[in-house]
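[1] Give me coordinates for this.
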Amino acid sequence: LELNGQVDRFGLASAIGRIDLFDPANFTDIKVMFSNVNMPRLTPYSSTFAGRKIDAGKLSLNLEYKIRHRQLEGDNQIIIDNIKLGERVESPQAKDLPLDLAIAILEDPDGRIDLGLPISGNLDDPQFSYGGIIWKAIVSIFEKIATAPFKALGALFGGGGEQIGSIHFDPGAAGLSPPEQEKIVRIAGILGKRPGLALTVHGVYSDADRDALQDLQLRRQVAVKAGEHLGAHENPGPLSTGSPKIQDALESLYSDRMGSAELAALKAGFRKANPGQLKESVSARMISGLSGLFRKKRALNERDLAQLKGADFYIVLFRRLRDKEPIAEDALQSLGKARGENAYASLQAAGIPPDRLVLAQPEKVDSDGQGVPAKLELGAVPEPA
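    Here you go, the predicted model:
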């Protein structure tokens, strides 16, 4: 078999292969080529299976079909150039899919989509049609893209799509770590090759941020109490609980906030749970004894004593103070806003134009093993009005 023909005014078609003329459904081995076919003529298929008309575009197909005993197996190479979707069409068979996003992911800078598409089907199926089976396969690809757009995008550019679907921040920090900055450069590089894609950035905050801010805020207060001079927002670094100045500062803060009686009870309980530790000077014992005459003593229960056994007393003080450290909700929202702005600015600096970036309002999320994740969302760049 060898056929050549024309499709519409500018399209070509050809077919070559072998076929059982008396029973094509029993044996067919054929290669079919369509070139430069005007896509609006395929609107009946796109309307039925995708729920959209096609306003413009060119289609080229290289099809290899084998039929054995009414079972079709085919490999299709589909090239679509400059497709433009039209209005939506109601169809009971159509799935509600973000077709514009799928096209933006698949379409290269020249407006070309190149797909390898294996298909199969049984000719006895009452729903079987050659055009329909191809469109169903295309819709299946679009469905996978809609479910995991970053995975689909990553598959086109070396894998790891799931990793570029979010940017992670260290708890309490608004800045981007070097690995996340590298991720942003990769994201910008990929979007540079997909000009139809837009990106939405979310500012985020979590309970892990509250813990980190409480920790930082208290470390600053302890350091200042111990006599250190800190600049605004300066991180004092780790505290040494073996330093007498840090110990005195922690005891002073604990006494101021929890009361001297609570401090005395905690010390007494610690000594009971850890005999021979936390020695007290003679003068301190005298002051403690005199003050004890004028206050009701409180003893720790067995559960508290068990938690103190083997612990570092000053770490216990720090943790109890930290858990009570007040952090305003608007401080967390401000952190989320700063993160979104930093990510937005970094993406723009990496080469993504501002008209393809959207900064969403900050939202609360759950932290994960990598930090606090700020999700990214892909969308199609809107057509000009």
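[2] CA atoms for contacts and neighbours, from now on please.
    Will do.
[3] So Asp114: helix, strand or coil?
    strand (DSSP: H, G, I helix; E, B strand; the rest coil).
[4] same thing with His168?
    Taking three-state DSSP, the label given to His168 is strand.
[5] Tell me the spacing between it and Leu42.
    Noted for His168: a distance of 44 Å to Leu42, by Cα to Cα, to the nearest Å.
[6] okay, the two: which has more neighbours?
    Neighbour count, other Cα atoms under 10 Å: between His168 and Leu42, His168 has more, with 22 against 16.
[7] I figured the more buried one was touching Ser367, is that so?
    No - with contact defined as Cα atoms under 8 Å, His168 does not reach Ser367; the gap is 9.2 Å.
[8] joint contacts of those two?
    Here His168 and Ser367 have Pro373 as joint contacts, going by Cα atoms under 8 Å, 6 or more residues apart in numbering.
[9] what ranges do the helices span in this structure?
    43-50, 99-106, 130-147, 149-156, 178-192, 207-225, 244-258, 260-273, 282-292, 302-308, 313-323, 329-349 (DSSP state H).
[10] could you check the angle helix 99-106 makes with the first one?
    Spelled out, that is helix 43-50. 100 degrees (axes from the mean of the first three to the mean of the last three Cα atoms, to 10 degrees).
[11] Counting by contacts, list what helix 43-50 packs against.
    strand 52-68, helix 130-147 (3 or more Cα pairs under 8 Å, 6 or more residues apart in numbering; DSSP states H and E).
[12] Could you pull out the buried residues of the longest one?
    By that I understand helix 130-147. Neighbour counts over helix 130-147 (16 or more other Cα atoms under 10 Å) mark 132-136, 138-139, 142-143, 145-146 as buried.
[13] now the other sequence, so there's something to compare against:
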Amino acid sequence: MGGDPAAEQVAKAAEEVVQRATKEKAPLRIGHLRVEDSAHVNFEDDVLRPPARFALKIEAFDMGELNSERPQGKTDLFLRARLNEFTQIEAQGWASPLAPKPDFALSTSVKYLQLPQLSPYTAQAIGLNIDSGRLQIKADATAQQGELQGVINLVANSLALTPASAEIAGQAEKTIGVPINTALNLLEDSEGKITLSLPLSGNLASPSFDFGDVITLAMTNVVKGAVLAPFKMALLPLNLLVDAASGSAPKLAPITFDANTITPDAQGKTILASLAKLLQEEEKLTVQVCGRTTLQDRTAALAKQALPPESDPIYPVAVADLRAGLGQLAQSRTTAVRQALDEQYGIRRGRVLECRSYFDDQDNGPPRVEIKF
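    Just a heads-up that it's a prediction; the model follows:
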């Protein structure tokens, strides 16, 4: 770390005073500390490759009285600074840093934080690269007898994330229930903004307390709730979201079909209508549809036209033809769903993608089209 010589001298002197007072158990008293528009601190994290570099310009810093003989006394704090020229930081409030259990009430705002600068840290911590995005933060926090309570309000613009690996992508999907890009699309409003509110709580005096853990847990819970909210509103009243409470990734219930046809049954039509409603409300969302034919289709097909005896030379050909026909039926179901969403509900086909359709002779489930995020 490098920086302004004057600021470094002030910091060094303050550190020496605190160390001496702590060692000698002598009273510590600072009447007032002020740093004005001349302090520059440069940070370089050479643990990363390439190193991450940050330049902090302190425009104003004020700290009120600090007195070890009155450890419960409130020290007023104010900071206004710029990070890497464009990010505006402001914090104000009070703290009792010498109290046995920390007390404080602080409000902090950060504006125009360019998120790609933090990508090396998010990649290392959670396996996600930040390709683009700008963040504004408003945080209010208090601590009484070491018990933290607070909230962080975040507004992100044009956020784009990519997993560092396929394994990380799978882990992220398992955590929040849907792929990362789907989660971002659901969270964004019509202007491309993501607004989140993260509640904070914990015991600052606990040896196991970690701000990173608190924020990670809050972020995970908020993202889970925000991502699942559209599905709950649109689908849960009709019991169309499966595995939502099992701890695994939530999935949409499939569109079920009458056996050996491309016609959805009554439940399938209900799910199709709810899927259309979801896509109409979430304009950035895309889904995949995958036709499946099962043993029920095979049984219905054989009821119409039985196979010849296995001893008949034509038997292998008939079996191959049957399997081919059932495979084509699976594909036809995929096409039928895409057509219905387009022609009946106005959902353009570019938002409803195909995944592999097939016949599975070990599948005891209903004839269906599966829906994936």
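[14] Let me see the TM-score of these two.
    Superposed pair, TM-score by TM-score structural alignment, normalised by the length of the second structure: 0.57. Supporting alignment: 266 aligned residues with a Cα RMSD of 4.1 Å.
[15] re earlier: in CSV: the helices and strands packed on helix 43-50 of the first structure, plus distance to Ala345 of the first structure.
    Listed next are those as CSV, based on distance: least, Cα to Cα, whole Å:
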stretch, distance to Ala345 of the first structure
strand 52-68, 36
helix 130-147, 27
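[16] which one of those lies closest to Leu347 of the first structure?
    Of all those, helix 130-147 sits nearest to Leu347 of the first structure, with 22.9 Å by Cα to Cα.
[17] Any chance you could list what contacts that closest one?
    45-46, 49-50, 97-99, 101-102, 117, 119-121, 151-152.
[18] Can you say which of these are buried?
    Applying 16+ other Cα under 10 Å to these flags 45-46, 49-50, 97-99, 101-102, 119-121, 151-152 as buried.
[19] Per the alignment, Leu59 of the first structure pairs with which residue of the second structure?
    Per TM-score structural alignment, the equivalent position to Leu59 of the first structure in the second structure is Leu135.
[20] Relative to Leu184 of the second structure, how far out is the spatially closest residue to its match that is not a sequence neighbour?
    Closest residue in space to Leu135 of the second structure, ignoring its immediate chain neighbours: Ala156 at 4.5 Å, by Cα to Cα, 6 or more residues apart in numbering. Between Ala156 of the second structure and Leu184 of the second structure the computed distance is 10 Å (Cα to Cα).
[21] Quick check: neighbours shared by those two?
    Ile194.
[22] Tell me how many other residues crowd Asp110 of the first structure.
    Neighbours of Asp110 of the first structure (other Cα under 10 Å): 11.
[23] Next: Arg285 of the first structure.
    12.
[24] Which residue of the second structure sits opposite it in the alignment?
    So, by TM-score structural alignment, Arg285 of the first structure is left unmatched.
[25] Cross-check the contact I'm expecting between Leu56 of the second structure and Phe86.
    No - contact criterion Cα under 8 Å: Leu56 of the second structure and Phe86 do not qualify, at 10.2 Å.
[26] Comparing those two, which residue is more hemmed in?
    Using other Cα under 10 Å, the more surrounded residue of Leu56 of the second structure and Phe86 is Leu56, with 18 against 12.
[27] What residues does that one make contact with?
    40-43, 81-85.
[28] Could you rerun that using 7 Å?
    When contacts are counted by Cα atoms under 7 Å, 6 or more residues apart in numbering, Leu56 of the second structure touches 40-42, 81-84.
[29] how about it, secondary structure?
    With three-state DSSP as the basis, Leu56 of the second structure sits in strand.
[30] now the residue most central in space within the second structure: how far from Ala266 of the second structure?
    Residue closest to the average C-alpha location in the second structure (Cα atoms, centre = their mean): Val223, at 5.0 Å. Look at Val223 of the second structure and Ala266 of the second structure: by Cα to Cα, they are 33 Å apart.
[31] And Asp62 of the second structure, by the same measure?
    69 Å.
[32] Stretch 270-277 of the second structure vs the first structure, mean deviation?
    For stretch 270-277 of the second structure, the mean deviation from the first structure after alignment is 3.4 Å (mean Cα distance after the TM-score superposition for the first structure).
[33] mind giving me CSV with the buried residues of helix 130-147 of the first structure and columns for distance to Ala265 of the first structure?
    Formatted as CSV, those follow (distance: Cα to Cα, whole Å):
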residue, distance to Ala265 of the first structure
Gly132, 80
Ile133, 78
Ile134, 78
Trp135, 76
Lys136, 74
Ile138, 72
Val139, 70
Phe142, 66
Glu143, 64
Ile145, 62
Ala146, 60
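[34] just those now: which is nearest Ser288 of the first structure?
    For these, the nearest to Ser288 of the first structure is Ala146 (69.1 Å; Cα to Cα).
[35] Tell me which residues touch the equivalent of Arg112 of the first structure over in the second structure, please.
    Following TM-score structural alignment, the counterpart assigned to Arg112 of the first structure within the second structure is Lys193. Residues near Lys193 of the second structure by Cα under 7 Å, 6+ apart: 155-158.
[36] Residue in the first structure paired with the residue nearest to Leu135 of the second structure?
    Under TM-score structural alignment, Ala156 of the second structure pairs with Ile80 in the first structure.
[37] burial of the match of Leu59 of the first structure, as a residue count?
    Leu135 of the second structure has 20 nearby residues by other Cα under 10 Å.
[38] need the contact list for it.
    111-115, 154-157.
[39] among the residues you listed, which recur in the first structure?
    Retained in the first structure by both residues aligned by TM-score structural alignment, their matches' Cα atoms under 7 Å are the following of these: 111-115, 155-157.
[40] ok, of those, which come out buried?
    Looks like those have 111-115, 156-157 buried, using 16+ other Cα under 10 Å.
[41] Can you list which of the residues you listed are found in strands?
    111-114, 156-157 (DSSP state E).
[42] okay, among those, which ones form the most distant pair?
    Of all pairs in these, the most separated under Cα to Cα is Lys111 and Asn157 at 11.6 Å.
[43] Okay, Ala7 of the second structure and Lys277 of the second structure: tell me how far apart.
    59 Å.
[44] same check, this time on Glu15 of the second structure
    For Glu15 of the second structure, the distance to Lys277 of the second structure - Cα to Cα - is 61 Å.
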